[in-house]
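Q: Sequence and predicted structure below; questions after.
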Amino acid sequence: MMPEATRSDDAPATSDGPLLTDRDGEVAILTLNRAAARNSLSESLVDALAAAFETITPDRTVKAIVLTGAPPAFCAGHDLREMTEARSAGDRGRAYFERIFAKCSTVMQAIVACPKPVIASVEGIATAAGCQLVATCDLAVAGESARFATPGVNIGLFCSTPMVALTRNVSPKHAMEMLLTGDMVSAGRAEQIGLINKVVATGDAMDSAMALARQIAAKSPLTVRTGKKTFYRQREMPLAEAYAYTARIMTENMLARDAEEGIGAFLDKRTPQWTGE
């Protein structure tokens, strides 16, 4: 269930529109808000997500982000009705298709580039680009009745852009099975193959995601920021290059004030006081 939020005067929650934004202490909460359309990614929703991450990314008061969907779904992927309407244009929708896929890809990259951990809280279905969203988030918690799929193959549209995030989370054969069959995957199976971190009772995903967000928010923001950036960069490097790069990062990290404070606090058996430097 949604926790009661505490809001600062300069960051009020929005109550309408395709995306709701809220705050609970140091955690930002983004809620896909197209329940009647199962929170499908219309162009307006994609634009709202892009704007939200543009605002949150530099905000030092936000330490973690939880992304969820208004019940009953997390996200059913792209808005197929909007896509079909675009076919009436003289170019049969080409300009719209190019624009929406580029915008969606930009949002996915913004989530990865955001220095704050992004945690998906999933209830209901997460399909196609919705599954892509889950795979793109740094962490994901799902209710046991949640379901995941990349079902484009069933309607003649291979889930090529969702494949990018999916193949960076699960093994090649599991990814290919999802992409080639389009079958729904249970929350338990999604956890087994590495698409999500944890399965909880239906209805408890938000509470669990918020607990995880608060736990991470209590860490040094410098350390978390450094770790997330380094994780994604080294993953694409050859082994020797990755070790050389991470050794440089660890050296710089050791020289940071927060590392000095954290190690000192550990040795002194006291709680560290983070400055983010």
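A: Good, I have the coordinates.

Q: hey, let's count contacts and neighbours off CA atoms from now on
A: Will do.

Q: Now do the same contact list for the residue nearest to residue 194 when sequence neighbours are not counted.
A: Nearest residue to residue 194, sequence neighbours excluded (Cα to Cα, 6 or more residues apart in numbering): residue 170, at 5.4 Å. Applying Cα atoms under 8 Å, 6 or more residues apart in numbering, we find residue 170 in contact with 193-195.

Q: and here's the other structure:
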Amino acid sequence: MNAHAKAQILLREDADGIATLTLNRPEARNPLSEAMLAALAETLAAIANDRSIRAVVLAAAGPVFSAGHDLKEMSARRADPDRGRAYFADILGRCSGAMQQITALPQPVIAAVEGTATAAGCQLVASCDLAVAGEAARFCTPGVHIGLFCSTPMVALSRNLSAKHAMEMLLLGEMVPAQEAARMGLVNRVVPAGEALDEARRLAAVIASKSAATVKVGKRAFYEQREMGLKAAYDNASAVMVENMLARGAEEGIGAFMEKRQPVWES
């Protein structure tokens, strides 16, 4: 797919240190197709190296945030000699890679969800660092209805929700309203319908006002320690904090606090 086509299915708008990415195939319910995953991977890689970007907002055009994988695209590969095994492994690996790119991105990523986010679309929301939902938004991992347990979405869900809430979504496959999703921990806050993007950008602006280096260190440390046992997590966090204390950002921030002035962050 050429660069123009990628740009059309995934829009990018930069303003005031915030990159807003918009899934832009509303007529197809913004599927995480081959093309969409390629566009996401390429765009996230570019943002990771863009020091002018301090936060990312992920939104979608149309009434559906994302319906997940393109099942028509996947089912067509059942005609392959291996019944699609190699293709399924490849596309699921690409999807998992994009989710991990979000976690590894130096900048925090905030999902702005209006409408429905289902299956891998729900996984995408769960993979973001923060999520804002319009009050009409709904979330679902419906694979169990069609004989396809949402195993890869399960990874992101189980790292956001309690075990029983995650299993409830995975086993029942029912739509979860925005307010319930907030209670479960899938989204941070619920706003009036149509205002998710504005609220996500407001949160992004708050983050963008902080030291980019400090936010980068903190995000990386958060995900590292979460995979560790208690002692290892404290040891790792302590080592990170020592290096953070010695960094220019902490020196400036603490100095500004003691001098009762606004800090001046390095870009």
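A: Yep, it's here. Quantities reported herein were computed from a predicted structural model and do not represent experimental measurements.

Q: ok, back up a step: inside helices: which ones of the contacts of residue 170 of the first structure?
A: Mapping the contacts of residue 170 of the first structure onto helices (DSSP state H) picks out no residues; all lie outside.

Q: related to what we said a few turns ago, quick check: the aligned residue for the residue nearest to residue 194 of the first structure in the second structure?
A: In the second structure, the residue paired with residue 170 of the first structure is residue 161, using TM-score structural alignment.

Q: what does residue 46 of the first structure give?
A: Residue 46 of the first structure maps onto residue 37 in the second structure, by TM-score structural alignment.

Q: try residue 260 of the first structure
A: Match for residue 260 of the first structure (TM-score structural alignment): residue 251.

Q: Let me know whether residue 108 of the second structure touches residue 53 as I believe.
A: No: Residue 108 of the second structure is beyond contact range of residue 53, at 10.0 Å (criterion: Cα atoms under 8 Å).

Q: re earlier: just the element for the residue nearest to residue 194 of the first structure, please.
A: Following DSSP states H and E, one finds residue 170 of the first structure outside all helices and strands.

Q: now swap in residue 108 of the first structure and tell me
A: Secondary structure from DSSP H and E places residue 108 of the first structure in helix 94-113.

Q: Which stretch of the second structure is that helix matched to in the alignment?
A: Helix 94-113 of the first structure covers residues 85-104 of the second structure once aligned (TM-score structural alignment).

Q: What residues of the matching stretch count as buried?
A: 91, 94-96, 98-99, 101-104 (16 or more other Cα atoms under 10 Å).

Q: Save these as a markdown table, and put in distance to residue 76 of the second structure too.
A: Converted to a markdown table, these look like this (distance: Cα to Cα, whole Å):
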| residue | distance to residue 76 of the second structure |
| --- | --- |
| 91 | 13 |
| 94 | 18 |
| 95 | 18 |
| 96 | 21 |
| 98 | 23 |
| 99 | 24 |
| 101 | 28 |
| 102 | 29 |
| 103 | 31 |
| 104 | 32 |
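
Q: now, which of the residues you listed sits nearest residue 200 of the second structure?
A: Set against residue 200 of the second structure, the nearest of those by Cα to Cα is residue 102 (16.0 Å).

Q: which residues does the closest one contact?
A: With Cα under 8 Å, 6+ apart, residue 102 of the second structure has these contacts: 44, 109, 127-128.

Q: Helices - which of those land there?
A: Among the contacts of residue 102 of the second structure, the members falling in helices are 44, 127 (criterion: DSSP H).

Q: can you name the two of the contacts of residue 102 of the second structure that are farthest apart?
A: Pairwise over the contacts of residue 102 of the second structure, using Cα to Cα, the maximum falls at 44 and 127, 13.4 Å.

Q: more crowded one of the two?
A: residue 127 (27 against 20; other Cα atoms under 10 Å).

Q: residue in the first structure matching that one?
A: Aligned partner of residue 127 of the second structure by TM-score structural alignment: residue 136.

Q: Quick check: the gap between residue 114 of the second structure and residue 22 of the second structure.
A: For residue 114 of the second structure, the distance to residue 22 of the second structure (Cα to Cα, to the nearest Å) stands at 12 Å.

Q: Residues in contact with both of the two, list them for me.
A: Joint contacts of residue 114 of the second structure and residue 22 (Cα under 8 Å, 6+ apart) are residue 60.

Q: higher neighbour count, the two?
A: residue 114 (29 against 20).

Q: Contacts only, for the most centrally placed residue in the first structure.
A: The first structure has residue 137 as the residue nearest its centroid, 2.4 Å off, counting by Cα atoms, centre = their mean. For residue 137 of the first structure, the contacting residues are 111-112, 117-120, by Cα under 8 Å, 6+ apart.

Q: Neighbours of the nearest residue to residue 77 of the second structure once chain neighbours are set aside, how many?
A: Closest residue to residue 77 of the second structure apart from its sequence neighbours, by Cα to Cα, 6+ apart: residue 84 at 4.9 Å. Using other Cα under 10 Å, residue 84 of the second structure has 16 other residues around it.
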